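Enquirer: Sequence first, then the predicted structure, then my questions.
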Amino acid sequence: MKIAAVQMVSGPDVAANLATARHLLEDAAKRGAQLAALPEYFCLMGMHDSDKLALAEVDGEGPIQAMLASAARDLGLWIIGGTLPIKSTTAERVRNTTLVFSPDGERVARYDKIHLFAFDNGRESYDEGRVLEPGCEPTRFQAGDIQVGLSVCYDLRFPELYRGYAGCDLLAVPAAFTYTTGQAHWELLLRARAVENQCYVVAPAQGGQHENGRRTWGHSMIIDPWGQVLSVLAEGEGVVVADVDPARLTQVRQQLPALAHRKLG
């Protein structure tokens, strides 16, 4: 299966972001992709964290979800819809949610980001817990012949989540890594997750200077189960594509059967 990672530099205008996402998904389909993944916050990088609260959608309704469903159906794609704000049990918090749509436009999976990012180096400060409510359930789904495990951004630092996806063919990591943390750890962690779980990784990211002043690292990439980066885009809007090859998965797992050698957990 040919897969695509979509890179964006989203801003505070939801309609503009949705139009850009649709255009890039069309490009992915033209390049032969059967599955495409959008980045975290593809629909909104607001001027303030609290902007997510006003634009949060009810689960199953809203223009963001409608765009994802129609794009999947019109383009015949499996779409991993980055993340969007979904209303939670309290008005002061939202869920940072990945929704997956099949090529017939049906929603087939939902994953709510479990680990919430916090960082303060004296120059940059972030705390997602101020507006986000964490999820608690890992989620995997079947896309044709491949099984996919879902995660989001900061989840990447918690390998126990991915161990729970043992046996998956592909791990998805939509993200909006900061420039500082991305430069230091993004590729390192992605390749580690691919190698230790002997599976492909698709990592669509935000990549550039945003209207709110934030700079994201980008470097959307697709990685094979041996840890080889198959395709990467450093910055700016665009699409990278590569193949998920069942023969390559089998080869890696047979020549080094590390998962079968596990003694703990």
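Expert: In hand now; what should we look at?
Enquirer: make it CA atoms for all contacts and neighbour counts henceforth
Expert: Noted.
Enquirer: List the buried residues in stretch 109-118.
Expert: Buried residues in stretch 109-118, counted by 16 or more other C-alpha atoms under 10 Å: 109-116.
Enquirer: ok, residues contacting that stretch?
Expert: The contact list for stretch 109-118, computed with C-alpha atoms under 8 Å, 6 or more residues apart in numbering, reads 95-101, 125-129, 132, 134-141, 150-152, 154-155.
Enquirer: ok, structure two:
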Amino acid sequence: MSQERSLVALTQFTATSDPERNFGVIRDLVEQAKACRAEMVFVPEAFDYIGESGRESLALSESIDGPRMTKYTQLARDNQIWLSLGGFHEKVSGKELMYNTHVVVDCNGSIISKYSKAHLFDVDIKGKVSLKESDYFMPGSAIVPPVETPVGKIGLGICYDVRFPELSLSLAKQGAEILTYPSAFTVATGLAHWEVLLRARAIETQCYVIAAAQTGKHNEKRQSYGHSMVVDPWGCVIAQCREGTGICLALIDRAYIKQVKSQMPVSDHRRNDLYTEVKAI
């Protein structure tokens, strides 16, 4: 059972198509977080690599029990720290597609939960952004129940999932205290919607929202918005990474979640007789 107040760390960096280089960056950031006495580190979507093409991404993908994930579970064990690994390119046996999988690793290096991204980002805005994840990813088929960690019960999402309140409400109904959306938001959508979406999800669920993000130019075709942040249950941004590679720290206060819910009891005021209830899984 987690304590009432816990320190978390968010990482932010610019992944490339070199998994070994990316691991080295994350290892350094995790060690920084450990030195700051964080209990859990949150890593962005596509932390393992960002390929220059769908074909390259498929070629680089590995199974969840392969050598690449083994290095990350060893990293958690070596530092005795929990990791939220925000979006692993999980190879699907017998298919020319992958899952985008969020993996939670405990301080002993054991994988205790994983969730595959349900909502795929297929968008073409002329002159701004063109990306079709369904060309090389399979959508996940289930909402994963919140996982108990030293910092609270965490509901797992990934990036584009943040636009769908049905997911966040379902996780909150199942007891989530924290929602996490590791991301690689495009610059165009990030400038317009990143902060407001994260704050909205926090306000409507009365949960903390943790969103570690990719930042900067990955290659000639891809650039990410950055601005890793933590939002509290009242909708206030309480931590945010500066530009570039680094970490930020935030205190998760479970007593404050209870306080917000008691002072603004929206869950008691839902008019399920007027609209379809978001059902828990």
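Expert: In hand now; what should we look at? Keep in mind that this is a model prediction, so the values were computed, not measured.
Enquirer: Let me see the TM-score of these two.
Expert: The TM-score (TM-score structural alignment, normalised by the length of the first structure) is 0.96; 264 aligned residues with a C-alpha RMSD of 1.2 Å.
Enquirer: which one in the second structure is aligned with residue 110 of the first structure?
Expert: Aligned by TM-score structural alignment, residue 110 of the first structure pairs with residue 114 of the second structure.
Enquirer: follow-up on the earlier one: so which of the contacts of stretch 109-118 of the first structure are in strands?
Expert: 95-101, 125-127, 140-141, 150 (DSSP state E).
Enquirer: and the helix or strand containing the match of residue 110 of the first structure, how far from the first structure on average?
Expert: Here residue 114 of the second structure, judged by DSSP states H and E, is contained in strand 111-116. For strand 111-116 of the second structure, the mean deviation from the first structure after alignment is 0.4 Å (mean C-alpha distance after the TM-score superposition for the first structure).
Enquirer: show me where the stretch 1-150 of the first structure has helices.
Expert: 14-30, 51-55, 63-75 (DSSP state H, counting those that start in this stretch).
Enquirer: Name the nearest residue to residue 125 of the first structure, ignoring sequence neighbours.
Expert: Closest residue in space to residue 125 of the first structure, ignoring its immediate chain neighbours: residue 119 at 5.5 Å, by C-alpha to C-alpha, 6 or more residues apart in numbering.
Enquirer: Next, find the distance separating the one you found from residue 65 of the first structure.
Expert: 30 Å (C-alpha to C-alpha, to the nearest Å).
Enquirer: longest helix in the first structure, by residue count?
Expert: Ranked by residue count under DSSP state H, the longest helix found in the first structure is helix 179-197.
Enquirer: Check the mean deviation of that one from the second structure.
Expert: Averaged out, helix 179-197 of the first structure is 0.4 Å away (mean C-alpha distance after the TM-score superposition for the first structure).
Enquirer: what stretch of the second structure lies opposite the helix or strand following that helix in the alignment?
Expert: Proceeding N to C from helix 179-197 of the first structure, the next assigned helix or strand is strand 200-203, under DSSP H and E. Counting by TM-score structural alignment, strand 200-203 of the first structure falls onto residues 208-211 of the second structure.
Enquirer: Read off where stretch 227-240 of the second structure ends up in the first structure.
Expert: Counting by TM-score structural alignment, stretch 227-240 of the second structure falls onto residues 219-232 of the first structure.
Enquirer: Filter the ones in strands among the contacts of stretch 109-118 of the first structure down to the buried ones.
Expert: The buried subset of these (16+ other C-alpha under 10 Å) comprises 95-101, 140, 150.
Enquirer: between these, which is nearest residue 87 of the first structure?
Expert: residue 95 (6.3 Å; C-alpha to C-alpha).
Enquirer: so who does the aligned partner of the closest one in the second structure touch?
Expert: Residue 95 of the first structure maps onto residue 99 of the second structure when the alignment is built from TM-score structural alignment. Listed by C-alpha under 8 Å, 6+ apart, the contact set of residue 99 of the second structure reads 88-92, 116-117, 137-140.
Enquirer: Residue 25 of the second structure too?
Expert: residue 13.
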